[in-house]
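>>> What follows is a predicted structure for the sequence shown.
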Amino acid sequence: MALSRYNGMQENMPNTFSSMLDRFFNESVNSRNFTDFTPHVDACETEKGYEIEVSLPGVKQEDISIDFQEGRLTITGERRLEKKEEGRRFHMLETQYGSFSRSFYLPDKVNPDQISASFENGVLLVSVPKDEQKTMKRQINISSGSENKKESKKVETRETATAENGRAKKS
């Protein structure tokens, strides 16, 4: 028995170029799952808040929903496959169709009442501003000691009195 190097592809490789093309088109079109897809997202932080851009070409504005609950921003929607002509036979179909849902956990310093969204040219832009009250820098004063120490200092100053010659005298 001869040893041969195994790379996991010998069993699945087609014998001819023609069979490779047939397999490619059959597997890419016929086995495609049209129930869901994951849109591409760009998210960034600015001084004033967070911005989330979602690429949604072919999705209608009325098919998009945005919810915010317990620190989680969720964007859901659906891109439908519209049948334009009967009798068409796709050889390649790379566009994803179906429902989608993307969730983002945001920090506590956001202001949920000011979240806004706009949809233009297939791009959804969600702006989440930071809450200025929560992000503002504050100086915290430090108190020294307890109230008892302050009172005892006051008592000591009352007990000492100055004599006529300038020396301290206890009364």
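All right, it came through fine. Residues are numbered from 1 along each chain as shown.
>>> CA atoms for contacts and neighbours, from now on please.
OK.
>>> any idea how far the residue nearest the centre of the chain lies from V41?
Centre of the chain computed as the mean C-alpha position; nearest residue by Cα atoms, centre = their mean is F104, 3.4 Å away. F104 sits at a distance of 11 Å from V41 (criterion: Cα to Cα, to the nearest Å).
>>> Same question for E70.
E70 sits 21 Å away from V41, taking Cα to Cα as the criterion.
>>> So for these two, which residue has more residues nearby?
Neighbours were tallied for E70 and for V41 using other Cα atoms under 10 Å; the higher tally belongs to V41 (14 against 9).
>>> try it against this one:
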Amino acid sequence: MANTLVPFGWRLGRLENVWDDMDRVMGEMFGGSQPKVDWAPHLDLSETETHYEVLLDLPGVSHDEIEIEFKEGDLWITGKREEERTDEERSWHRVERRRGTFRRVIRLGDDVEADDVEAEFTDGVLAITAPKVARAQPHRVEIKP
């Protein structure tokens, strides 16, 4: 009986699973055939006049296991968190920490300087800064006599 500790525990987290399913389906529809994805990390996305910033929570993930690509206006973040194996037998009452392959695809558009995208990984948080293309500023044109 997996749900003996939490009544109706099987219902908890269903909304999160719906978002994971939507992310997977959209990736399959628009990204061609992609490898299986086990989970999608939570993220924050913000924008200023000069750049986009994406923050992803990736505790327990090694920076060597993360790949970032910017292609056709989309920021692709993929990687994996290894499953922890133990030799001892256990009866698990909750398994909430996601493991396996993850992917997030964020549509930023074509106004990103792809060559200048930067990433930093500190204390389990991946911070990605994507600068926007500098827009030409309007200026007054003098009329010569």
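Now that the structure is in, tell me what you want to look at. Here the structure is a predicted model, which means the values were calculated and not measured.
>>> returning to what we had before: would you mind listing the residues in contact with the equivalent of the residue nearest to the centre of structure 1 over in structure 2?
In structure 2, the residue matched to F104 of structure 1 (TM-score structural alignment) is I106. Residues counted as contacts of I106 of structure 2 (Cα atoms under 8 Å, 6 or more residues apart in numbering) are 74-76.
>>> Most neighbours among the residues you listed, which one is it?
The most neighbours, when those are compared by other Cα under 10 Å, belong to L75, which has 22 neighbours.
>>> how much space is there between that one and E96 of structure 2?
The spacing between L75 of structure 2 and E96 of structure 2, counted by Cα to Cα, is 27 Å.
>>> which residues in structure 2 form helices?
Defined through DSSP state H, the helices belonging to structure 2, from first to last, are 14-30.
>>> how about the strands in it?
Chain-ordered strands for structure 2, with DSSP state E as the definition, fall at 43-47, 51-57, 66-71, 74-81, 100-107, 118-122, 125-131.
>>> Provide the aligned range in structure 1 for the second one.
Spelled out, it's strand 51-57 of structure 2. Going by TM-score structural alignment, strand 51-57 of structure 2 sits over residues 49-55 in structure 1.
>>> which residues sit against stretch 50-67 of structure 2?
41-47, 76-82, 108, 112, 121, 123-134.
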